[in-house]
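In: model this:
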Amino acid sequence: MNCIYAINGPVVKVRDTKSFSMREMVMVGKSKLIGEVIGVTDEMTTIQVYEGTAGLMPGDPVEPTGTPMSATLGPGIISNIYDGIQRPLKAMTALSGVYVTEGSAIAALDEEREFDVTVTVKVGDKLHGGDIYAQCPETPLITHRCMVPPYTEGTVEYVAPDGKYKVNDVIVKLRIDEETVQELTLVQKWPIRAPRPINKRLPISKPLITGQRIVDTVLPLAKGGTAAIPGGFGTGKTMTQHQLAKWCDADIIVYIGCGERGNEMTQVLEEFSELIDPKSNRPLTDRTVLIANTSNMPVAAREASIYTGITLAEYYRDMGYHIAIMADSTSRWAEALREISGRLEEMPAEEGFPAYLPSRLSEFYERAGYVETMNGREGSVTIIGAVSPQGSDFSEPVTQNTKRFVRCFWALDKNLAYARHYPAINWNMSYSEYSDDLAEYYNEHVGEEFCRYRQEISTLLVEENNLMEIVKLIGADVLPDDQKLIIEIARVIRVGFLQQNAFHKDDTFVPLEKQKLMMKAILLLYHNSLNAINGGKPISEIISYGFFDKLIKMKYDIPNDKLEMFDEYFDMINSKFADD
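Out: Have a look, this model is predicted:
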């Protein structure tokens, strides 16, 4: 029998054994704690335990399972709440109360729940990995499509009739060869650290529409893309992710609370259950999966929670859905890596993080993408990861390495947050590399002028930033009127366009068409004012017209369903300057 030799926090060592293989899932101790083999030598096997190791002793048994650490995939995942190793927290509460007890062996899916299954194949059909053989309504918004496990192919030998089935009931029998028949239920397993296979990656060409103006217009994110939200304490990382999760046009949201405070996860649960999905008028939980690994849960499970979440997302992507993952926060995941690395006595790199931190981050973000699935459908996984640099220091290793692997960087600024400017994304420090990839989509669906307006708005913000350096030194009075105009119009852009009120019914989500018309109104005022200044009119007189303040309020004054009101604004601006 294999016995524990040494225990160091979540790291357990077994001596003189050849029973284990790398990445194998094992059961540790009398309570059968879940662990994973992370190191094998001639003398020692090193195991990472995903639960609290209090009470373990040298000499306690360690049992191999012969399988890697895997996620259970099947109907019943949506609207569920899991911990970092995919144990359903609602079921665990019923079993053991509000605190998670070690060694709780609870099935990830409700094995007694029945689903209304429709079989989509017949006897004699040849099936390959990824092919859909049955489907059932998982929630009123999501149809669950049961797929042949990857790398499996055979001929259908038996088909169950349509009807109500539990997740472990046999739906199809597949003849693999003369001796082997594989039974297909509604469930399959997949190793969490291995990406699920696809047919091919497709070009990124569609935006993830969020209704947040600074995101959709100035710093767009594509479906299948990657974004980072770095920011210090109190800058609104979690709130920004909540807002994106509520309003983005992904089919399914996977929210990973990785090392989050318990009260924040409670807020997510309460908000999502109360919020009505604008597209379907159903609760948002009908298309949401929550992985809650709070900061008081075992540190090793925090490291696993990221992989569990991305595996669930890839599974639904393979059905042809578009998934958005909110990982909050990857910094606490990196801290879990650092702690475990220290227990393993590995050589530390920068700021104590392990030398393999960049490769782990890249492995995670590389699993995003817009793909053609094994069954010929299109699906995507978009990753939005929050980063929590200590003291808002963006030069620390997690932020810098994340920057290497994402193409969208939304830097949160504590000065904006403290000034109640939300989302507190600093447009001067942030960037998006997806603008050119998405230009064709914007031209086709919103109009060719959208990208032109966006470019002009961004240029004005950059010019204002440069002018403010001069203003800080010598004051605004010495600037010529055309430069004073840039500062005034930039204020309209900042307060009237980039700042957004999540509690206002028309401002919490803004369609692309309204965003375009808001930019058009701002630029119309700018060009008319510039022409008037070039004609000799002083800036003070132009400001006295009241248009600058009126445009700041247009986000509230013009409802999302009455965009024709913009014509009044355009006529008013044009006629006033024409009269002069």
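In: contacts, neighbours, all on C-alpha from now
Out: Noted.
In: what is the top helix by length along the chain packed up against?
Out: Longest helix in the chain, counting residues (DSSP state H): helix 449-474. On a contact count with 3 or more Cα pairs under 8 Å, 6 or more residues apart in numbering; DSSP states H and E, helix 449-474 meets helix 435-445, helix 481-491, helix 512-534.
In: Leu467: which of the ones you listed is closest?
Out: Checking the helices and strands packed on helix 449-474 against Leu467 by Cα to Cα gives helix 481-491 as the closest, at 7.7 Å.
In: what's that closest one packed up against?
Out: Packed against helix 481-491 by the contact rule (3+ Cα pairs under 8 Å, 6+ apart) you find helix 449-474, helix 512-534, helix 539-544.
In: repeat the analysis, applying 10 Å as the threshold.
Out: helix 449-474, helix 512-534, helix 539-544, helix 547-552 (3 or more Cα pairs under 10 Å, 6 or more residues apart in numbering; DSSP states H and E).
In: how about this one, so we can line them up?
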Amino acid sequence: MINTGIIFGINGPIIYVAGNQGFKMGEMVLVGKQKLVGEVIGLTKKETTIQVYEETSGLKPGEEVTSTGAAVSVTLAPGIISNIFDGIERPLKEIQSRSGAYITRGISVEPLDINKLWDVHITVKSGDELYGGSIIAEVPETPAILHKSMVPPGISGIVTNVVSDGKYTINDPIITLKDFSGEERVLTLAQKWPIRIPRPVNKRFSSDRPLITGQRILDTLFPIAKGGTAAIPGGFGTGKTMTQHQLAKWSDADIIIYIGCGERGNEMTEVLEDFSKLVDPKSGNPLLDRTTLIANTSNMPVAAREASIYTGITLAEYYRDMGYHVAIMADSTSRWAEALRELSGRLEEMPAEEGFPAYLASRLSGFYERAGFMENLNGTEGSVSIIGAVSPQGGDFSEPVTQNTKRFVRCFWALDKSLAYARHFPAIQWLTSYSEYLSDLSPWYTANVGSDFVDCRNQLLSILTQESQLNEIVKLIGSDVLPDDQKLILEIARVIRLGFVQQNAYHPSDTFVPLTKQLKMMQTILYLYTKTKQLIAMNMPMSVLKQEDIFEKIISIKYDVANDELDKFDHYRVMIDEFYQQVLLKNA
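Out: Here you go, the predicted model:
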């Protein structure tokens, strides 16, 4: 039954309907003459509260609100990959073709192309018994992604009718199921799912394998697991978006969902243009062949911004259910939290710290908890990894969004403006960043990369920590008074910073580095440290060791040794041995 109500109050994106007209909590409604999309967020005997996902200018009391009978949902079907949506899954390219550069209020556009014919291969036959999650058809969605259409969760039965392989639209009947009560259901390639409800799974696994990114400071020092969560906090210009670009391009996720949540319009345009030009290094095809973009700029309505991350995570869970590993780039959750704050203020709720609503923490936890490595209903394994950028005002990490995010993520990549201004990228500060996944991933590194990988990583981080402590002394009394063993630590730390931690996204050999090369680089740097420490123990002064250019040669390994030339590392070990002998002979 369609319920209707009359608007009696409007406060920005929040509108009020008199009385209880039979609306349901979370229900999607159409508001006013222009049929603006809204969602019921409050119900009392006296009034119904609705948030509107579009601009409410011109809306007036007395206009009608109509129920749709369904929650705010996304359409799940072939055509999602390589598409660009707004925060409530409206395709921006289709909107542009109809209304130009700006979204016309109340425009009604199908989320996915309902006229396109897809090549469908049916994977079931009459008499098969199916359950929620069972794969019923396969569609080549892009050259990189095979779309697997599934029975919606909660539906089961016996196949009574099935079409033959051929070309079908997403709304054409594909199979007919007779459920165990005798009722028949017709299934198509498309299904709908409410964005605020996680899709069900059989089992959640522990985090035991890394999401390989090819970025040394991430893979080695602060790794993230597949199905893990990470935050990238940083002030303006520290490289949050560029870091996410690198992760999107090089991480070993099958599918990327990029959510531009409340970003500046020109920055979002740059993202869209960059992604359209990027080439997938795995296949040589455009990166968009395995990417979906959700663009919700800062001038779009705040309610749609609040919904955008739920739209993105629901799309990710759908592809996870097919057995894919999905990575979500949410840029940025601070803008999403600001949308929550504005909506909370309109609702006249009691503010908490810095005006954010008291439920900020629970909303953040609800979002990040939807990540994980799962066994799906159909028995396949898939994962959703969430990497959320945080934009604290003035780079203050003590503000509520950053602090609450730290409570719910296990990986914290803190960007540092002093590193960024010094042109050290990625500008991740190794002293304030951390990863809680290291102990879980250690067995994987030992089995697949090398038994000493974690030990080498720990030694590198120890040297960088010692450097920080020594720099405090150097600031007070200068470096000349330090003993030679401490001067060596400073020099090796410089080699680690410039030759290992710093990475050039535009250099063909340095933009992506496999784990085997990362281990070889660590071993070479630590071998240099071992040999030079032996020389220092023999009373060789640091000034003599620096006369040779061995430190600079080790720094340049990242450029001089290609990813497929790992045998060259033997040459560097020989070079270090020769350096060791030359110093002994010269100072004998």
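In: got a TM-score for the two of them?
Out: Scored against TM-score structural alignment, normalised by the length of the first structure, the superposed chains reach a TM-score of 0.99; 580 aligned residues with a Cα RMSD of 0.8 Å.
In: would you list the helices and strands packed on helix 481-491 of the first structure in JSON lines and tack on mean neighbour count?
Out: Output for these, formatted as JSON lines (neighbours: other Cα atoms under 10 Å):
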{"stretch": "helix 449-474", "mean neighbour count": "15"}
{"stretch": "helix 512-534", "mean neighbour count": "18"}
{"stretch": "helix 539-544", "mean neighbour count": "14"}
{"stretch": "helix 547-552", "mean neighbour count": "18"}
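In: can I get those helices in JSON lines with distance to Arg343 of the first structure?
Out: Listed next are these as JSON lines, based on distance: least, Cα to Cα, whole Å:
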{"stretch": "helix 449-474", "distance to Arg343 of the first structure": "47"}
{"stretch": "helix 512-534", "distance to Arg343 of the first structure": "50"}
{"stretch": "helix 539-544", "distance to Arg343 of the first structure": "64"}
{"stretch": "helix 547-552", "distance to Arg343 of the first structure": "55"}
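In: to Gln86 of the first structure, which of the ones you listed lies closest?
Out: The closest of these to Gln86 of the first structure is helix 512-534. By Cα to Cα, the value is 37.3 Å.
In: check the fit of the closest one onto the second structure and give the mean distance.
Out: Mean deviation of helix 512-534 of the first structure relative to the second structure after superposition (mean Cα distance after the TM-score superposition for the first structure): 0.7 Å.
In: still on that earlier bit, mean deviation of the longest helix of the first structure from the second structure?
Out: By mean Cα distance after the TM-score superposition for the first structure, the fitted helix 449-474 of the first structure averages 0.8 Å away from its aligned residues in the second structure.
In: what range does that helix cover in the second structure?
Out: Aligned using TM-score structural alignment, helix 449-474 of the first structure spans residues 452-477 in the second structure.
In: what do you get for stretch 384-402 of the first structure?
Out: Taking TM-score structural alignment, stretch 384-402 of the first structure hits residues 387-405 over in the second structure.
In: can you check stretch 500-510 of the first structure too?
Out: Going by TM-score structural alignment: stretch 500-510 of the first structure matches residues 503-513.
In: follow-up on the earlier one: nearest to Tyr316 of the first structure, out of the helices and strands packed on helix 481-491 of the first structure?
Out: Per Cα to Cα, nearest to Tyr316 of the first structure of those: helix 512-534, 27.2 Å.
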